[in-house]
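>>> Below are the sequence and a predicted model; questions follow.
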Amino acid sequence: MKAKTREINTDGVQYRKVSNARLILAMSHAASIGCFTSAIGYVSYAANLGFGIPILLVGTLMTIARIFDGITDPLVSLLVDRVNTKFGKLRIFMSMGWLLESVSIMALYQWACGRGHSVLLFMVLYLLYYIGYTMQNMAGQMISPVITNDPKQRPMVGVWNTIYTYIIAIVTSMAVAVVLLPRFGNEYTLELLGIVAKLMIAISFLFLVLCMIGISPIDRPENFVKSESQHVSPKTMLNLIAHNSALQRFVIAATSDKLAMQITNQAIISTVLYGIIVGNMAFSAFLNMVAIIPSFIFAFVSAKYTGKHGSRDSITFWTRICIYVNLIFVLLMFFSAHTAIAAHPVAMVAFVVLTLLANGLRVAVSTGTSSMLADVVDYEAARSGNYMPGTVSGVYGFIDKLVSSLGALIATACVAMIGYTTTAPQPTDSKTMPIVIMGTFLVYVVPIIGWVLTLIALKNTPITKEEMVEVQKKIAGLKREEE
């Protein structure tokens, strides 16, 4: 069975496309790995409750693990770009990664949790998770540049990636906050963590199967053949980092945003915002569920905008609006600083409207970012003659994870500054001014800093709409020369 691809001629370039159904199935990878991302978000509670690790030390251990995660990216990417079996490569690495992640989550949340084991065992199991995550994620990131290079369809890869990620995050958080957490008195317990682990693994497996069905026609040796002159090595990576200005600027833009998201997505920070400042933990899941529809609208609008104006202009356009919205959020937080937002009708309405808008705008930025990473892969192929999606993703992932590894440390250190040194914040805690100030800073001010860095980094990037047309022409010329 061959992939049902078709070629179109635009701007003098032959672009390849796949059917929408094929694209939707292939990008279900994002849902599969998103389940594990949601599950590992509760690891601070597993460490504190199940292994007896103080919350401040948990932040340090999580930072070490994220650094380790970053180191595995270039190592795995080198392996991925070198392996090319008759069964392809993507499905092999996805399956191996899924298995390691599943074993790790079950051990962390149930098999070894609450049995008096040491910090050392916790770290071994936690690092095992990141090895598996890297293998599955690295293979998934290669889907985008391989499946299509059409500038109008490529943003749709980001759309479906975002939709899957968003739905999984919403559904899983709602399942925990609305269904499971109330059953345990709104307290995180070891039994709750065990249920979370089994649920996430089961859902992840379903989407893994769907993804494999979608990529089976493109996951073939002929789609990953390198030229005889291409040899992927650590030296290749160094050359990539030193001389690819598009990658350099993309990394600054993407990692600054990612660090902010890593901080705000920590479970303890969600507890601070919704459980304490807003005053209704369950409402967070409901609000995120309601936000699905406007976020999808933003995703498709952003895809159209990206296809018309290019990934750079799309990212910078939506990023500027994000900054304005978060500034309004800061004012709202201090307007309702002395009472729970849920108890103030005007503040609550404003919070809901702004949250829906902010979620949609983040999806719009994410759509452009996904498209730009694939553009960077093609830019490198035109620049050096080497088509190596795994290596480009690995280099980006390495730097991205080194920076974003600070997220957990920053989050735990900040909550420790307001008194949470040995225990984690709980939804039943009282609202105080230090909590409001710290919560506002972490959730709304830190992202603004990241977005400003994004605008600065992308100002002179070579990834423009016009330049990418020339890139595709050059790649086509290189292919003709090899033939």
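Done, it's in. Numbering: from 1, shown residues only.
>>> only C-alpha atoms for contact and neighbour calcs from this point on.
Noted.
>>> Residue 323 versus residue 241, what's the distance?
29 Å (Cα to Cα, to the nearest Å).
>>> again but with residue 136, I slipped
Relative to residue 323, residue 136 is positioned 33 Å away (Cα to Cα).
>>> do residue 410 as well
Counting by Cα to Cα, the gap from residue 410 to residue 323 is 21 Å.
>>> what does residue 160 give?
On the measure of Cα to Cα, residue 160 and residue 323 end up 25 Å apart.
>>> With neighbour numbers in mind, choose between the two.
Counting neighbours by other Cα atoms under 10 Å for residue 160 and for residue 323 shows that residue 160 has the greater number, 24 against 20.
>>> wait, isn't that one in contact with residue 27?
Yes - between residue 160 and residue 27 a contact is recorded at 6.2 Å, counting by Cα atoms under 8 Å.
>>> can you give me the strands for the protein?
If DSSP state E is used as the criterion, the strands of the chain fall at 5-10, 13-18.
>>> Reformat those as TSV; add mean neighbour count and distance to residue 113.
Converted to TSV, the strands of the chain look like this (neighbours: other Cα atoms under 10 Å; distance: least, Cα to Cα, whole Å):
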stretch	mean neighbour count	distance to residue 113
strand 5-10	12	48
strand 13-18	18	45
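>>> Take this one as well and set it beside the first:
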Amino acid sequence: MKNENIVYNRAKLWQIGLFSLNNTATNIFLALMFYVGYYATGFVGLATVLISNILTSMRIFDGITDPLIGYLIDRTEGKLGKFRPYIVTGYIIMVISTILLFKVTHTLPENIRLLFFLIIYAIYIIGYTCQTAVTKAGQACITNDPKQRPLFGAFDGTFTLLLFSCFLPVYVNGYLLPKYGNEFSLLLFNELLFTFIAISGVLTILSFIGIYQKDRKEFFGLGEKNAKLGFSDYIDIIIHNRAIQMLIIAASTDKIASSTASNAAVGIMIYGIIMGDNTLQAKLGLITIIPAFLLLQFFVQYARKLGIKKGLVVTAWGSMISFSLIFFLLKFGDPTKIRLSNLFSFETLGFIILWCIGRGISGAGGGLTINAIADCADYETYRTGKYIPGMMGTLFSFVDKLISSMATTIVGLVVAGIGYTKGFPKIGDPNTPQMFYAATFLFLGMPVLGWIASIIALKFYPLSAEKMEEIQVHISSLKNSSQ
């Protein structure tokens, strides 16, 4: 229902679509780092548990840098806007640091490799934080129309689906690994690195164009100059902003689960060992992309009509049920019968159908979570009169990353627990009962636990569709009275 007292800042569809590519641009680098464990154990000489603990520590450092970058974003207001400088700076830092990480580390004397790896990885994280912070904070100035905000989720969910369910498995498992003899060689890492840098660069330019016209003061909150901010504002938000509290709990538990499930070693355990054909990840990704896309769009439209909160609850339930059914299919069926050459078998059809449903619904939920951060930023403006999307988005990221940082450690401990103490599982390793339960726990069990936690947290999330309309009426009236 439209309210004539609200003056919405609406965006063109292409602006929302292009800006959403900023998240995909950074996810490209995130995907690259899925394989850093293979590089570190294979060529730098680090043990499995050590590299897992290092990556966990770096993830924590990543979270610590978030509040600082968010604070700087909210203090920035120059000719290049509030957000664009951080898009460009972040990309440049990530390019330089990843080249040094993958091209130089293994060439150094062994006694300084670890220190060099830590320093360069820390620099990479600073760049990653600069660009990812914009994804969460920039939405607040793109549009405040509740009918438009879920469209970001539609675009972002689609691009994320294409990246992780289609491009990544096809390119790495279907092309790169076979090309280099199913081994993570230096030549493979070299091609992977520069391909991802180029793709991310194109997407970064497009996202810069998407936010260009909206990155101006008149679209920042009440349209006034930056409020005086301090780090004490973070404490106030944590204590009093119930919306961001509950969203952080819901999203961080999902994130640790999805980060665990998408780990490169887990993919090899599921497809390369349990199913016995690592190319299935790429092949099934291509088959499931269209149905998953359609489901994603359906749930985004659902959220546009009934609100982001209801969209998040429904997608959490749907994802949890579909992933639980996949476990029973793998447990009581024969995973080695999942083959495109055996398309009409119970196992193949069942897996494809359930995987389509799970990926489509969970993709919609992930996009809606980012939308909800913008709602929380508006709630803070409603509550205190301060426009601080940078602090709001990076506070979310700070806690989210601290919790989800355990993903790499969880993978490392689980695989070490079944005997892989000096390296990660590889294609062709035997499928033992220990392997099956370890892989399905990481691939399916962790996401299910995350969605259960989300459903509980969202019961206390206050930003219903009706509440968001009240918030926008209040902000609009304040903005009109100040003009």
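Everything's here; your move. Being a predicted model, the structure only gives us computed values, none of them experimental.
>>> Overlay the chains and give the TM-score.
Aligned and superposed, the two chains score 0.94 in TM-score terms (TM-score structural alignment, normalised by the length of the first structure); 476 aligned residues with a Cα RMSD of 1.9 Å.
>>> Now render the strands of the first structure as CSV, adding distance to residue 376 of the first structure.
Formatted as CSV, these follow (distance: least, Cα to Cα, whole Å):
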stretch, distance to residue 376 of the first structure
strand 5-10, 20
strand 13-18, 17
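>>> give me every residue that touches the aligned partner of residue 151 of the second structure in the first structure.
Structural correspondence for residue 151 of the second structure with respect to the first structure (TM-score structural alignment): residue 156. For residue 156 of the first structure, the contact set (Cα atoms under 8 Å, 6 or more residues apart in numbering) comprises 300, 303, 367.
>>> again with residue 396 of the first structure
Taking Cα under 8 Å, 6+ apart as the test, what residue 396 of the first structure contacts is 247, 251.
>>> What lines up with it in the second structure?
Taking TM-score structural alignment for the superposition, residue 396 of the first structure sits opposite residue 396 in the second structure.
>>> Then residue 216 of the first structure?
Using TM-score structural alignment, residue 216 of the first structure pairs with residue 212 in the second structure.
>>> Number of residues surrounding the closest residue to that match other than its chain neighbours?
Spatial nearest neighbour of residue 212 of the second structure, chain neighbours left out: residue 84 (7.5 Å); criterion: Cα to Cα, 6 or more residues apart in numbering. Summarising burial for residue 84 of the second structure: neighbours were counted as other Cα under 10 Å, giving 20.
>>> wait, isn't residue 84 of the second structure in contact with residue 214?
No - assessed by Cα under 8 Å, residue 84 of the second structure is found out of contact with residue 214, at 10.4 Å.
>>> when you align them, which residue in the first structure goes with residue 276 of the second structure?
Per TM-score structural alignment, residue 276 of the second structure is aligned with residue 279.
>>> which one in the second structure is aligned with residue 105 of the first structure?
Taking TM-score structural alignment, the alignment pairs residue 105 of the first structure with residue 98 from the second structure.
>>> count of neighbours near that match?
Neighbour count for residue 98 of the second structure, taken as other Cα under 10 Å: 21.
>>> same thing with the one 5 residues further on?
The tally of other residues near residue 103 of the second structure (other Cα under 10 Å) stands at 14.
>>> Residue 436 of the second structure versus the closest residue in space to it that isn't next to it in sequence, what's the distance?
Nearest residue to residue 103 of the second structure, sequence neighbours excluded (Cα to Cα, 6+ apart): residue 190, at 7.5 Å. Here the distance between residue 190 of the second structure and residue 436 of the second structure works out to 32 Å (Cα to Cα).
>>> neighbours around the aligned partner of residue 20 of the first structure in the second structure, how many?
Mapped onto the second structure by TM-score structural alignment, residue 20 of the first structure lines up with residue 13. For residue 13 of the second structure, the count of nearby residues is 13 (other Cα under 10 Å).
>>> Could you do residue 12 of the first structure as well?
The criterion is other Cα under 10 Å. On that basis, residue 12 of the first structure has 11 neighbouring residues.
>>> What of residue 470 of the second structure?
16.
>>> Then residue 217 of the second structure?
Residue 217 of the second structure has 17 neighbours, counted by other Cα under 10 Å.
>>> for residue 92 of the first structure, same thing?
Residues near residue 92 of the first structure, counting by other Cα under 10 Å, number 18.
>>> where's it relative to residue 181 of the first structure, distance?
With Cα to Cα as the criterion, residue 92 of the first structure and residue 181 of the first structure are 36 Å apart.
>>> just residue 204 of the first structure next, same as before
Taken as Cα to Cα, the span from residue 204 of the first structure to residue 181 of the first structure is 21 Å.
>>> what's the closest non-adjacent residue to the counterpart of residue 44 of the first structure in the second structure?
Counting by TM-score structural alignment, residue 44 of the first structure corresponds to residue 37 in the second structure. Leaving aside its sequence neighbours, residue 37 of the second structure sits nearest to residue 51 (Cα to Cα, 6+ apart; 6.5 Å).
>>> And that neighbour, what's its match in the first structure?
Under the alignment by TM-score structural alignment, residue 51 of the second structure pairs with residue 58 in the first structure.
>>> Show me what residue 120 of the first structure aligns to in the second structure.
Aligned against the second structure - with TM-score structural alignment as the criterion - residue 120 of the first structure pairs with residue 115.
>>> what's around its match, how many residues?
Counted by other Cα under 10 Å, the residues lying close to residue 115 of the second structure total 12.
>>> residues touching it, list them.
Taking Cα under 8 Å, 6+ apart as the definition of contact, residue 115 of the second structure has no neighbours.
>>> and the gap between it and residue 443 of the second structure?
According to Cα to Cα, residue 115 of the second structure stands 32 Å off from residue 443 of the second structure.
>>> Residue 204 and residue 181 of the first structure: which is more packed in?
Counted by other Cα under 10 Å, residue 204 of the first structure and residue 181 do not tie: residue 204 has more neighbours, with 23 against 18.
>>> For that one, which residues are in contact?
When contacts are taken as Cα under 8 Å, 6+ apart, residue 204 of the first structure is in contact with 31, 32, 33, 34, 35, 36.
>>> Go through those residues one by one and say which ones hold in the second structure.
Retained in the second structure by both residues aligned by TM-score structural alignment, their matches' Cα atoms under 8 Å are the following of the contacts of residue 204 of the first structure: 31, 32, 33, 35, 36.
>>> separation between the nearest residue to the last one once chain neighbours are set aside and residue 146 of the first structure?
Ranked by Cα to Cα, 6+ apart and with sequence neighbours excluded, the top spatial neighbour of residue 36 of the first structure is residue 200, at 6.5 Å. For residue 200 of the first structure, the distance to residue 146 of the first structure under the criterion Cα to Cα works out to 28 Å.
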